[in-house]
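# I need the structure of the sequence given here:
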Amino acid sequence: MKPTADLIVVGTLAVVWLIAGLLADGLPMTRTAADLRRRARILSLLVGAGAAVFVAVPVMALALPGPSSAPAAVLLAAIPGLIALTAGLHRLTQIRWSAAAFATAPSAPVPPALRAAAAHPLIAAPLQVTGLAAIVGLPIAADVIVVPDSDLAAIAVVAVGVAVLAIGIRHAMRHSRYTVKVIAPLRRFRPE
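Predicted coordinates for the structure are as follows:
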């Protein structure tokens, strides 16, 4: 019964963080400020749910009898999850507040600066990396991979490292593309 419970809780962790990562990926592509505010609110709730699942892992491991591999399975996802909870949640709050300034005009388009802020790498990248790391934790939770003496765990960590690098580069390039759209109009107008 314990491996089944471990799989359920680690699978829930992976699903919540992956959904949050996918939603964060589409955040800068919203059309209106009201929609951006709504999506940022939903994303904040998903991050909170992901944090609650992180807390549920050791509680479940202590509550059920027998050894549990769930704490070891979510250990890889803990660091990017912590970054998502600190830096990412702070940025999401700023985006929600900034988008709330357009509450009187619900169909107002998203300003370029707010779109660039929504594309910041510290919002989507930690969410996606946390979901990816939680997926890597699934075989550990199922006791297919034993962490201390497994070569497969090392291969999984290297694969996650390469994926983290790719995700980081992708989000940094996307953020710089949106930032150029904010700065470019300022350079066109020169005082005479």
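
# going forward, measure contacts between C-alpha atoms and count neighbours the same way
Fine.

# so what's the most centrally placed residue in the chain up against?
By Cα atoms, centre = their mean, the chain has its centre lying nearest to residue 127, at 1.1 Å. Contacts of residue 127 were listed using Cα atoms under 8 Å, 6 or more residues apart in numbering, and they are 17-18, 20-21, 24, 80-81, 84.

# now swap in residue 16 and tell me
Contacts for residue 16 (Cα under 8 Å, 6+ apart) come out as 46-47, 49-50, 131.

# Let's see that with 7 Å instead.
Listed by Cα atoms under 7 Å, 6 or more residues apart in numbering, the contact partners of residue 16 are 46, 50.

# tell me the secondary structure for it?
helix (DSSP: H, G, I helix; E, B strand; the rest coil).

# so how far is residue 22 from it?
Distance of residue 16 to residue 22, given as Cα to Cα, to the nearest Å: 10 Å.

# for the longest helix seen in the chain, packing partners?
As assigned by DSSP state H, the longest helix anywhere in the chain is helix 151-188. Helix 151-188 makes packing contacts with helix 112-118, helix 121-141 when contacts are defined by 3 or more Cα pairs under 7 Å, 6 or more residues apart in numbering; DSSP states H and E.

# To compare against the first, here's the next sequence to fold:
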Amino acid sequence: MEDFVDNYKHEIIASAITLIIVLTLKFLGDKAIRKIGKISNIVEARTLLIIKYYSTLLSLIGIGAISFIWGVNYREIGLLFSSVFAVIGVALFASWSILSNITAGVILFFSFPFKIGDRVKILDKDIESEEPYLIEDIKAFHVSLRKENGELLVYPNNLIMQKAVTLIYNTEDGPDGTEEA
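This is a model prediction of the structure:
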């Protein structure tokens, strides 16, 4: 055991430093995301989803850094990953759409001017109705919109970023645009 520690002292120290940095970044990032969510009045479930994405990204970066520290043979790992991604790429040909919806969901978290409870109208020629929709929920892949007659429209996040969206009234204002008491 002492031989192992003596032989790999630098790798062990570098791994410990990497782990401390990743955990510190996770703590600070979680705190910042929660603060942004609270300031923006964003539903807790959406905040937790963004924290989950952030944690996953940090974990992948940490695993990559530790494998670099320990001198893993990247040719063998590269061959393994390229084979796996080729199979996944062929099997999930439309994965770009899924990734664009997830990316749009993250962008909507930080810069979406509408909140759950707001009434909006989406200017899209494929939507037959001119009636405004109530934003019921904003998820990782889609926004749930409901008409006054109860009809539910599940609209992809990437499309809501591409189309013009008109705010009819938000949760702080009433339907006539005046501040509610």
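
# what's the TM-score for these two chains?
A TM-score of 0.34 describes the superposed chains when it is computed by TM-score structural alignment, normalised by the length of structure 2; 100 aligned residues with a Cα RMSD of 5.1 Å.

# got CSV for the contacts of residue 127 of structure 1, with neighbour count, distance to residue 188 of structure 1 and secondary structure too?
As requested, the contacts of residue 127 of structure 1 are arranged in CSV below (neighbours: other Cα atoms under 10 Å; distance: Cα to Cα, whole Å; DSSP: H, G, I helix; E, B strand; the rest coil):
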residue, neighbour count, distance to residue 188 of structure 1, secondary structure
17, 32, 41, helix
18, 23, 40, helix
20, 25, 37, helix
21, 25, 36, helix
24, 25, 31, helix
80, 20, 39, helix
81, 26, 41, helix
84, 27, 36, helix
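
# Let's have those in JSON lines, adding distance to residue 38 of structure 1.
Putting those into JSON lines (distance: Cα to Cα, whole Å) gives the following:
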{"residue": "17", "distance to residue 38 of structure 1": "18"}
{"residue": "18", "distance to residue 38 of structure 1": "19"}
{"residue": "20", "distance to residue 38 of structure 1": "14"}
{"residue": "21", "distance to residue 38 of structure 1": "16"}
{"residue": "24", "distance to residue 38 of structure 1": "12"}
{"residue": "80", "distance to residue 38 of structure 1": "24"}
{"residue": "81", "distance to residue 38 of structure 1": "22"}
{"residue": "84", "distance to residue 38 of structure 1": "19"}
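
# Where does the residue nearest in space to the middle of structure 2 fall, secondary structure wise?
In structure 2, the residue lying closest to the centroid (Cα atoms, centre = their mean) is residue 106, at 3.6 Å. Assessed by DSSP states H and E, residue 106 of structure 2 sits inside helix 95-111.

# for the next helix-or-strand element following that helix, the distance to its chain's centre please.
Counting by DSSP H and E, the element after helix 95-111 of structure 2 in chain order, helix or strand, is strand 119-123. Between the centre of strand 119-123 of structure 2 and the centre of its chain there are 23 Å (Cα atoms, centre = their mean, to the nearest Å).

# Give me the buried positions along strand 119-123 of structure 2.
119-122 (16 or more other Cα atoms under 10 Å).

# and of those, the nearest to residue 64 of structure 2?
Set against residue 64 of structure 2, the nearest of these by Cα to Cα is residue 122 (42.0 Å).

# How about that closest one: what's its closest non-neighbour residue?
residue 165 (4.5 Å; Cα to Cα, 6 or more residues apart in numbering).

# what's the neighbour count on the one you found?
15 (other Cα atoms under 10 Å).

# ok now do it, which residues does it touch?
By Cα under 7 Å, 6+ apart, the contact set of residue 165 of structure 2 is 120-123.

# so which of these would you say is closest to residue 144 of structure 2?
Nearest member of the contacts of residue 165 of structure 2 to residue 144 of structure 2, counting by Cα to Cα, is residue 120, at 11.7 Å.

# about what we covered before: kindly provide the distance from the residue nearest to the centre of structure 1 to residue 134 of structure 1.
11 Å.

# coming back round to it: could you say what helices and strands the helix holding residue 106 of structure 2 packs with?
helix 157-162.

# rerun at 8 Å
The helices and strands touching helix 95-111 of structure 2, judged by 3 or more Cα pairs under 8 Å, 6 or more residues apart in numbering; DSSP states H and E, are helix 44-69, helix 157-162.

# Of all the residues in the first one, which ones are buried?
Burial within helix 44-69 of structure 2, assessed by neighbour count using 16+ other Cα under 10 Å, is assigned to 46-47, 49-51, 54-55, 58-59, 62, 65-66, 69.
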